[in-house]
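**Student:** after the sequence you'll find the predicted model.
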Amino acid sequence: MTDAAANSPRIDRLRAGLKKRYAREKRFRAYGLLAIAIAVGFLVLLLGRIVEQGHTAFYAHTVTVPVYMDPARIDRGYPQGTNFEQLVAEQQLARMGVQDDAAGTKATAMRGLFSSELKYLAADRVARQPGLIGQTVTIAAPASDDADLFFKGKVSRDTPADQRRLSDQQIQWLDQMKADGHVSAHFNSGLFTRGDSTEPELAGVLGAVIGSALMLLVTALIAIPLGVGAALYLEEFAPKGKLTDLIEVNINNLAAVPSIIYGLLGLALFINWMHLPRASPLVGGLVLALMALPTIIIATRSSLKAVPPSIREAALAMGASKTQTVFQHTLPLAMPGVMTGAIISMAHALGETAPLLLIGMVSFVPGLPHSLVEPTGALPSLVYIWENASERAFHERTAAAILVLLAFMIVMNAAAILLRRRFERRW
């Protein structure tokens, strides 16, 4: 009884200590769950805001209008020279029973409700079918950016007239067109089939997507062979010493250098010294290759280190040379990690903006690129340009371009994960 009484305080202290330790563990788990919840919450908030702002860019509105192809106003030899916008505006006013004034201000206001693409659609149709002249033709006229935003509910009639680009009269006309059943919504395929434009309703991401693809092609052709080769030499062939330690430290430091520094390097080296074409995929790819090299080297060296030494020893014991051991045994086993590192570095390069701005990919480039030396844009720089545009309709397209960029990055990262899970070996 005496021993039990003497040990009782000690047991109580042990139980109290265990209770405190379990309480700390529970608090730590709660803090971890709270941190994850906060991170997921911010991610959902960010993606939700982007989707909310950008989903409307994936559809657009057209207005079905009958157009009388007046022979007196259409040039048969050159239909493209005909002012179809004015022709449609005047006829639309007449159908609504609106009398234009001497200055033609109402016709001008009506023209502002249709995209400039209307004239190209009408001219192309007349050029293909000259027999339509003198007849009434139904055309699905694309709405202008302001009219499109109104149909999407992003322009309110309750906003003071001096704070919106549509007048009360234009809004009344749009309401009448919609009430008559002439307005329809459709998938905005032009967002994916056109290049950049000064008019929001005609702007697309195809030029930027092709530019980004060409840059990534140059980056992959340069960075992956050089990065893997450098990692192989440093890990398998280079003698261990102060020099290799210094190189390894500098490679790790280069991986942490801000991307804008690589842009300055590319501007000085490739444009000012080598005189390569400014804002071209070639220069962009070279700059991104410099930025991706440290990541590829580090990932490749880590993959090579993960291969058990017994593989090398067994190959050497069977009479294989050092080179045969590396290229026939070590590298194939490390290839899943190498491919994962390469894809992740490419995805990282795809989303970089600062280096591209410094080499000139911040200017307006219409059309689609056809070579590595033509000026072009890229998805990150296109997002920057559209977000700084004055037209409100560009802002929804900015969010849509971000979604396209995120989709590319998700696909590339998913490919890296699948490759690792498919080919990874556990030792």
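**Tutor:** Noted; the coordinates are in hand.
**Student:** CA only for contacts and neighbour counts going forward, please
**Tutor:** Noted.
**Student:** show me what stretch 190-199 is in contact with.
**Tutor:** Stretch 190-199 has contacts (CA atoms under 8 Å, 6 or more residues apart in numbering) with 57-58, 145, 202-208, 364-368.
**Student:** which of these fall within helices?
**Tutor:** Within the contacts of stretch 190-199, residues falling in helices by DSSP state H are Asp145, Leu206, Gly207, Ala208.
**Student:** for the stretch 201-350 of the chain, what spans make up the helices?
**Tutor:** In the stretch 201-350 of the chain, the helices defined using DSSP state H, counting those that start in this stretch lie at 206-232, 242-254, 259-266, 281-306, 309-317, 322-325, 331-350.
**Student:** looking at those helices, which is buried most?
**Tutor:** helix 281-306 (a mean of 25; mean count of other CA atoms under 10 Å).
**Student:** this is the other structure I want to compare:
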Amino acid sequence: MTDQAINESGSESVRSSTVSDDAFRGRLKRRHAADRRFRLIGLGAILVALTMLGIILVSIVGKGYTAFVATEIMLTVDLDRSVIDPKGTGDPAVIGAASYGKLIRDAMMAAFPEVKERRKLRSLFGLVSGEASHEIRQYVLDNPDAIGTRQAFWFPADDNIDMLVKGHIDRKSAEGDRKVSNDEIAWVEQLEASGAVRTVFNSRFFSSGDSREPEIAGVWGAVVGSFFMLVVTLLLSFPIAVMTAVYLEEFAPKNRWTDLIEVNINNLAAVPSIVFGLLGLAVFLNVMHLPRSAPIVGGLTLALMTLPTIVIAARAALGAVPPSIRQAALGMGASPMQTVLHHVLPLAMPGILTGTILGMARALGETAPLLMIGMVAFIVDIPSGVMDPATALPVQIYLWADSPERAFVEKTSGAIMVLLGFLIFMNAIAVLLRKRFERRW
């Protein structure tokens, strides 16, 4: 081969190598650009999700934080013996049946002696909540020696007055555009000037049940009802789900029947919750005749809904235990049952508990199945057992959201904040359990 041919061949090789390197660099550059675009899209999706979450939380907190404070009005009440116990018998039945509303009306008239017109008097008496007479009654029953004296009481303000003091009603707007009249605003300002109006922590919100009066409505009845339902749900769903997962994962033969069971369990986990409500209505109420709107029925219905979720989580936790653990236990002479109970199940329990808590958190936030079994009833009393009429936090939120009064708007948002607090607490427990007991193989 001549020198010229060798040079030409070398030049072609160099050009080919240069073209190949340029193509490789171009492809590498495009891949890096695609990676950057993918990361930016992912980051944008996260930012959008966080923005939406922030908007929701700001809206809820902005509307609901005032539910944790209450407006109170001070009145000096003359506990007139002639009204409370005219015969001086001291009989609690006589004292309890007295007209305490008259004492409040007399106190209001004494505080505003210039008000004489009947219509204005009716508005004046409405500055305080209807609960005021019950509070005086309870005070007198607990302190009968106070009869015949003058006592200063702090009474809950009416819901419209409460909204006015908290700033939810604009005092400068036209009278026809607000539910509080000019006279009522003048009386409130007069009470504020004398120090007879204050805002305090709303302990009633966390200690009382539902009420048609927004200023005294609370979430405690719904919290207790939710607690009883979750107890029933946990006691039923956890052992059944764990035993089901152990059997399917460790002992069940692999055939068409077990495959059918597994497919049905996976499908049940995706069934809408209202279907379980229909099942509870048909079985627990119409067939078993259990009491309507009772935590026992809600717990049974939620247990059916939670079972597939816990079974799937438990099977995943059992499957994550290395086979060497089973082989070592069997090699040491342990029976298959001893291997599962003494070695596999304890190692899988952190994952099982995590799945259980997440399933219970989902059950706590469910509303549709509870509506189907009649837990939408108006319940004032605090339930004392699983058979007593009760409601739940999501249902309470639903009821308050449907109420027309402006004060129930803040109650609704406040109850949502309480529910979110419970859910965050339960999810935090799940995370702590996983971090505390999780083992990496």
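**Tutor:** Okay, I see it. This one's a predicted model, so the numbers in the text were calculated from it and none came from an experiment.
**Student:** tell me the one of the ones in helices among the contacts of stretch 190-199 of structure 1 nearest Arg24 of structure 1?
**Tutor:** For these, the minimum distance to Arg24 of structure 1 (CA to CA) is 52.0 Å, reached by Ala208.
**Student:** so what does the closest one match up with in structure 2?
**Tutor:** Aligned by TM-score structural alignment, Ala208 of structure 1 pairs with Ala222 of structure 2.
**Student:** could I get the contacting residues of the nearest residue to its match once chain neighbours are set aside?
**Tutor:** Nearest residue to Ala222 of structure 2, sequence neighbours excluded (CA to CA, 6 or more residues apart in numbering): Ala392, at 4.4 Å. By CA under 8 Å, 6+ apart, Ala392 of structure 2 lies in contact with Gly221, Ala222, Val223, Val224, Gly225, Ser226, Met375.
**Student:** hey, which strand is longest across structure 2?
**Tutor:** For structure 2, the longest strand by residue count, based on DSSP state E, is strand 69-78.
**Student:** for that strand, grab the matching residue range in structure 1.
**Tutor:** By TM-score structural alignment, strand 69-78 of structure 2 lines up with residues 59-68 in structure 1.
**Student:** now do the matching stretch: everything it contacts.
**Tutor:** 87-88, 91-92, 134-143, 148, 151, 177, 182-189.
**Student:** next: stretch 33-52 of structure 2.
**Tutor:** By CA under 8 Å, 6+ apart, stretch 33-52 of structure 2 touches no other residue.
**Student:** so where is it in structure 1?
**Tutor:** Here stretch 33-52 of structure 2 aligns to structure 1 at residues 23-42, judged by TM-score structural alignment.
**Student:** for Asn160 of structure 2, see how far away the aligned partner of Arg157 of structure 1 in structure 2 is.
**Tutor:** With TM-score structural alignment as the criterion, Arg157 of structure 1 lines up with Arg171 in structure 2. Distance from Arg171 of structure 2 to Asn160 of structure 2, counting by CA to CA, to the nearest Å: 12 Å.
**Student:** equivalent analysis for Trp220 of structure 2, please.
**Tutor:** Distance, Trp220 of structure 2 to Asn160 of structure 2, by CA to CA: 23 Å.
**Student:** ok, back up a step: report the distance from the match of stretch 33-52 of structure 2 to the chain centre.
**Tutor:** A distance of 32 Å separates the centroid of the chain from that of stretch 23-42 of structure 1, by CA atoms, centre = their mean, to the nearest Å.
**Student:** who's more crowded, Arg171 and Asn160 of structure 2?
**Tutor:** Neighbour count, other CA atoms under 10 Å: between Arg171 of structure 2 and Asn160, Asn160 has more, with 23 against 15.
**Student:** residue in structure 1 paired with that one?
**Tutor:** For Asn160 of structure 2, the aligned position in structure 1 is occupied by Asp146, per TM-score structural alignment.
**Student:** hang on, its match packs against Leu113?
**Tutor:** Yes - between Asp146 of structure 1 and Leu113 there is a contact at 7.3 Å, judged by CA atoms under 8 Å.
**Student:** how many other residues sit next to the corresponding residue of structure 1 for Gly130 of structure 2?
**Tutor:** Counting by TM-score structural alignment, Gly130 of structure 2 lines up with Ser116 in structure 1. Other residues within reach of Ser116 of structure 1, judged by other CA under 10 Å, total 19.
**Student:** surely the match of Arg157 of structure 1 is within a strand?
**Tutor:** No - counting by DSSP: H, G, I helix; E, B strand; the rest coil, one finds Arg171 of structure 2 to be coil, located in no strand.
**Student:** roughly how far apart are Val48 of structure 2 and Leu40 of structure 2?
**Tutor:** From Val48 of structure 2 over to Leu40 of structure 2 (counting by CA to CA), the distance is 12 Å.
**Student:** again, but for Gly351 of structure 2
**Tutor:** 33 Å.
**Student:** swap in Asp91 of structure 2?
**Tutor:** Per CA to CA, Asp91 of structure 2 is found 78 Å from Leu40 of structure 2.
**Student:** equivalent analysis for Val77 of structure 2, please.
**Tutor:** Going from Val77 of structure 2 to Leu40 of structure 2 by CA to CA gives 68 Å.
**Student:** the two: who's more crowded?
**Tutor:** Val77 (20 against 12).
**Student:** next, count neighbours for Glu117 of structure 2.
**Tutor:** Residues contacting Glu117 of structure 2 under the criterion other CA under 10 Å number 8.
**Student:** counterpart of Pro308 of structure 2 over in structure 1?
**Tutor:** Under TM-score structural alignment, Pro308 of structure 2 pairs with Pro294 in structure 1.
**Student:** what residues are up against its match?
**Tutor:** Residues in contact with Pro294 of structure 1 (CA under 8 Å, 6+ apart) are Gly227, Ile251, Asn252, Leu254, Ala255.
**Student:** now Met69 of structure 1
**Tutor:** Counted by CA under 8 Å, 6+ apart, Met69 of structure 1 has contacts Leu132, Ile133, Gly134, Gln135, Thr136, Val137.
**Student:** give me the buried entries from the residues you listed.
**Tutor:** For the contacts of Met69 of structure 1, a burial check counting by 16 or more other CA atoms under 10 Å picks out Leu132, Ile133.
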